[in-house]
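1. Quick one: sequence plus predicted model below, questions after.
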Amino acid sequence: MTAIQPITGMLRRTLILDLGIGLGLGFVFGNAFWYGYHVPRTQKRDNYYSKLEETRAAKAAL
């Protein structure tokens, strides 16, 4: 007999199901955050600073 018995049967199925659901939901919500909040927010920030730089360059050219 081994010190720790192998995971078999219902416990193994439950463990695989729980890990699959956890990883799947983590991936879904991670993508929802990334593409639903982070990317649009970053684009707004980049647009703001590019417009700010354009106005500064226009004022400096005058």
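-> It's in. All of these numbers come straight from a predicted model, not from anything done at the bench.

2. From here on, just use CA atoms for contacts and neighbour counts.
-> Will do.

3. which residues of the protein fall in helices?
-> Using DSSP state H, the helices of the chain run over 9-33, 39-61.

4. As CSV, these with mean neighbour count would be great.
-> Output for the helices of the chain, formatted as CSV (neighbours: other Cα atoms under 10 Å):
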stretch, mean neighbour count
helix 9-33, 12
helix 39-61, 11
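
5. contacting residues around residue 28?
-> By Cα atoms under 8 Å, 6 or more residues apart in numbering, residue 28 lies in contact with nothing.

6. one more time with 10 Å
-> 22, 34 (Cα atoms under 10 Å, 6 or more residues apart in numbering).

7. Next up, a structure to set beside the first:
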Amino acid sequence: MISIAAFLLIAYPRSDRSIWVALRYLFVSNTAMLFYLVGTVLVYQAHHSFSFEGLKGAPL
């Protein structure tokens, strides 16, 4: 919800540049969220838990 509001605020001036910057923001933020979700799934598969206790034995 916040990313949609941020997109609208960035694109508000309705110039070509602001619209492209807003679309780039959406792409980058969605890509970052995808990496976060993939990492979360990998931790859950390895330790069958979402708790931070499962990360104790993780390699650095």
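-> Ah, there it is. For clarity, every value in this text was computed on a predicted model and none was experimentally measured.

8. Can you pull the TM-score for these?
-> Superposed pair, TM-score by TM-score structural alignment, normalised by the length of structure 2: 0.53. Supporting alignment: 38 aligned residues with a Cα RMSD of 2.2 Å.

9. ok, the residue nearest in space to the middle of structure 1 to residue 16 of structure 1 distance?
-> Nearest to the mean C-alpha position of structure 1, by Cα atoms, centre = their mean, lies residue 30 at 3.3 Å. Distance, residue 30 of structure 1 to residue 16 of structure 1, by Cα to Cα, to the nearest Å: 21 Å.

10. same check, this time on residue 24 of structure 1
-> 12 Å.

11. which neighbours do the two share?
-> With Cα under 10 Å, 6+ apart, residue 24 of structure 1 and residue 16 have no common neighbours.

12. From what I see, residue 35 of structure 1 and residue 43 are in contact.
-> No: between residue 35 of structure 1 and residue 43 there is no contact under Cα atoms under 10 Å: 11.0 Å.

13. ok, back up a step: quick one: map the residue nearest to the centre of structure 1 onto structure 2.
-> In structure 2, residue 30 of structure 1 lines up with residue 37, judged by TM-score structural alignment.

14. which residues touch residue 31 of structure 1?
-> Contacts of residue 31 of structure 1 (Cα under 10 Å, 6+ apart): 25, 37-38.
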